[in-house]
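Novice: Here is my input, please return the structure:
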Amino acid sequence: MGQLFALIMLWGIHYSITKYQFLSIPSSLITNELFKELTGMAVLADTKGNIIKANRQICTFLNYDEDKIVGVNITDIIDHEGIGMTVKNCEHLNNPVRFSDVTVSFKSGQAIPFKITVIPLHPISNITTGLLVIGENKMIEEILKQKNESISELNKELMAVNEILKNKSIRDGLTNFYNHQYINELLEIKLAEAAETKENLCVLMMDIDNFKRVNDRFGHLTGDRVIIEVANLIRQNIRSSDYAGRYGGEEFIAVLPYTSLEYASQIAERIRSSIQNYDFGIKGLRVTISIGAAQFDDRLPDSLVNMADMLLYQAKYNGRNRVENILAETRV
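Specialist: Take a look at the predicted model:
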């Protein structure tokens, strides 16, 4: 990014020279500080290719003192036929010339590929009075590309980890259903949508019957297995557009958007029937569930859940292993 900024500044210098029609290349404009900050190659030369100013990094690479490089011909640094011809014919040069693969040999013996751009400076009309030679170290560019790719991969990994952490924070560890807090937050959102669109929304509150007896008779490991299997059966009987949560212990909730009470009751009955008929593979273990189904009609989230909860306990009172439903009345 720094190199790009510097290049933009150099182009600005070229524009300034052209715009204001200076009679010669103003060395005060091309400041020492600017050149010191540039990476790669930045060289200001006259029309014969003799260097007027060079950045610190290229001086270091070439093993020149900053003042000793002045007067050295650019073609002595860059042995490239195309660049030599460009310098030779620079008086007729109107536009920048780019060379994508130029080898620059340093005094250390190291040869490094550069991208070179030769920019003609035109302070008076179309007459070239100087050259700006900018070079990008392709090795550094490749290293930066690899680092950027590594950073990109790291970002993807971090996003994946964040997604995992997010899921852990909103999911129940045993059933992978949404947890109590998140399903309530989700319900609030869906209630707001239903209130705005005037679409139906139903909630099912479900509770495994006599679950304490399961734990007492068969142990807590079997109890956990029952909760997992019941959650799976609930999942199989709701739609992909519905949302299921573990409300606590052996109690579950399902949020059914765009669903009438009649159809919600059919879904609830499928859930109840599938659990009643499910074989857990344990002799003497029979599991049933009671369900309360309520439909939203311009109510607050806790009111709808409370109504479904009341219907659930009505199902318990009426003998368990059943579905109870009623349309929640509009609050006046």
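Novice: Please count neighbours and contacts with C-alpha atoms only from this point.
Specialist: Will do.
Novice: Show me what counts as buried in the longest helix along the chain.
Specialist: Of all segments of type helix in the chain, defined using DSSP state H, the longest is helix 138-170. Using 16 or more other CA atoms under 10 Å as the burial criterion, the residues of helix 138-170 that qualify are 138, 170.
Novice: Which residue is the nearest non-sequential neighbour of Tyr247?
Specialist: Nearest residue to Tyr247, sequence neighbours excluded (CA to CA, 6 or more residues apart in numbering): His180, at 4.8 Å.
Novice: I have a second one here; can you model it like the first so I can compare?
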Amino acid sequence: MSWQALLKKGWWIINHPFERQDPRYWRIRLMQSLLLILQLYSGIFVILNLTLFGYYTVAAANLAVFGVILGIQTDLRRNLNLERSANWLTGTIIVFMVIYVALTQGRNYAFIWLSMVPTIAFFLLGIRRGLQVTVPFLLLTIGYIVWSANAWPSYAINLPAFFNISCALFAVLTIARHYEKSRAEAYAFLEERNGELQRIAITDGLTQLHNRSHLDAVLDSEVQRAQRHNTELSVLILDTDHFKVLNDSYGHLVGDQVLIELSELLREKIRATDILGRWGGEEFMIIAPNTDAEGAVELAEKIRTATAKHRFTDEHLHLTISVGVAELNEQDTLISIVRRADEGLYQAKHDGRDCTRLGKTYTKV
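Specialist: Below is the predicted model:
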């Protein structure tokens, strides 16, 4: 078994039902890592203080912390009470730090471990409660150090001191790195979810094409751009022929599948610069920038012919479409060009369906 697999099955893993979008997911991940780090540190210092440094009282305090941390982890795994576990964990660390500094009397620069308290308090309790805990703690510990420092012997930078400073700073760095990693993952998830919501907002649920509101926005922008730069623009409105008969004969589920397949067919036949969307019901719109009426009719005929040849769904259904086309004129607006394309569609229906017709030329009233 690889070390990655072992990490995923370790005793520190806390199973929970929270999804990534739930803030509790990130909080419990942070607590899980903190509990592991503190168990490892306290366990290592029990051994070092007993065997290398000879600080038996401090080793006993380390052992007590190890036991309390293990108890907090067990309670969190069983009950998933994040608030209680956060309070207990923060309180345990604060009490131990006070006892540790008092026992060592500043020996080996032990007070460097006090730097962990604000980091952990803010991460576990949040900004407001973290301040409420951290400010009194720092004021009291700084006051205690100032009051007691004159009675403490002076110490040089020796191996235990170097070990204390290095480990304390590394612990802060490790916790901060994990918190930043969790924050970055949460931010990336929110970005992903925001992008998904934006996509949903402009997408038709059935066909996955642009929806009506997005088509309105795009067409308005394209009309303004074409008029500003004096370029060509055409609009095509496509409607299925006798779709109600198909729905009545085969059911709405088959009808939906036909619309999905028709959407895929339209995607394949349009050009890279064209904008395709579901206009409503069984109607589709294609916005064709830099395209005059002749080019738009050619595109419409290509799509119409391909649709007539295609056989839809497992029923091998035959379907035709009618198309209305309008080219942008100087005095056109979004509403007028759509109206003229719709008039072309109406004329195509009137002329027997399965054909393409141009809408009337715009006439200012």
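Novice: counterpart of Leu215 of structure 2 in structure 1?
Specialist: Per TM-score structural alignment, the equivalent position to Leu215 of structure 2 in structure 1 is Ile183.
Novice: Could you look up the SS state of its match?
Specialist: helix (DSSP: H, G, I helix; E, B strand; the rest coil).
Novice: so what's the alignment partner in structure 1 of Thr231 of structure 2 up against?
Specialist: Alignment of Thr231 of structure 2 against structure 1 is given by TM-score structural alignment, with Glu199 as its counterpart. For Glu199 of structure 1, the contact set (CA atoms under 8 Å, 6 or more residues apart in numbering) comprises 257-258.
Novice: which element is Val226 of structure 1 on?
Specialist: Secondary-structure element containing Val226 of structure 1, defined by DSSP states H and E: helix 220-237.
Novice: Tell me the residues of structure 2 aligned with the helix or strand that that helix is followed by.
Specialist: Scanning forward in sequence from helix 220-237 of structure 1 by DSSP H and E, the next helix or strand is strand 243-248. Against structure 2, the aligned range for strand 243-248 of structure 1 is residues 275-280 (TM-score structural alignment).
Novice: Not counting residues beside it along the chain, what's closest to the match of Leu215 of structure 2?
Specialist: Distance criterion CA to CA, 6+ apart; nearest residue to Ile183 of structure 1, sequence neighbours excluded, is Gly245 at 5.8 Å.
Novice: from memory Tyr100 of structure 2 sits against Ala59, does it?
Specialist: No - when contacts are counted by CA atoms under 8 Å, Tyr100 of structure 2 is not listed as touching Ala59 (9.8 Å).
Novice: can you list residues touching both of the two?
Specialist: Common contact partners of Tyr100 of structure 2 and Ala59 (CA under 8 Å, 6+ apart): none.
Novice: how near is the match of Leu215 of structure 2 to Ala42 of structure 1?
Specialist: Remark: distance between Ile183 of structure 1 and Ala42 of structure 1 (CA to CA, to the nearest Å) = 61 Å.
Novice: ok, now Leu4 of structure 1?
Specialist: Using CA to CA, one gets 12 Å for the distance from Leu4 of structure 1 to Ala42 of structure 1.
Novice: What ranges does structure 2 have for its helices?
Specialist: The residue ranges that make up the helices of structure 2, judged by DSSP H, are 3-8, 23-48, 56-79, 82-104, 116-148, 159-201, 212-229, 243-250, 252-269, 293-309, 334-350.
Novice: For stretch 311-320 of structure 1, grab the matching residue range in structure 2.
Specialist: Counting by TM-score structural alignment, stretch 311-320 of structure 1 lines up with residues 344-353 of structure 2.
Novice: what residue is smack in the middle of structure 2?
Specialist: In structure 2, the C-alpha nearest the mean C-alpha coordinate belongs to Phe189, at 2.4 Å (CA atoms, centre = their mean).
Novice: mean distance, the helix holding Val226 of structure 1 to its aligned residues in structure 2?
Specialist: By mean CA distance after the TM-score superposition for structure 1, the fitted helix 220-237 of structure 1 averages 1.1 Å away from its aligned residues in structure 2.
Novice: surely the residue nearest to Ile183 of structure 1 meets Gln181?
Specialist: No - counting by CA under 8 Å, Gly245 of structure 1 stays clear of Gln181, with 9.3 Å between them.
Novice: So for the two, which residue has more residues nearby?
Specialist: Neighbour tally, Gly245 of structure 1 and Gln181, criterion other CA atoms under 10 Å: the higher count belongs to Gly245, 25 against 14.
Novice: residues in contact with that one?
Specialist: 172, 177-180, 183, 252-254.
Novice: same thing but 6 Å
Specialist: Each residue near Gly245 of structure 1 by CA atoms under 6 Å, 6 or more residues apart in numbering is listed here: 177-179, 183, 252-253.
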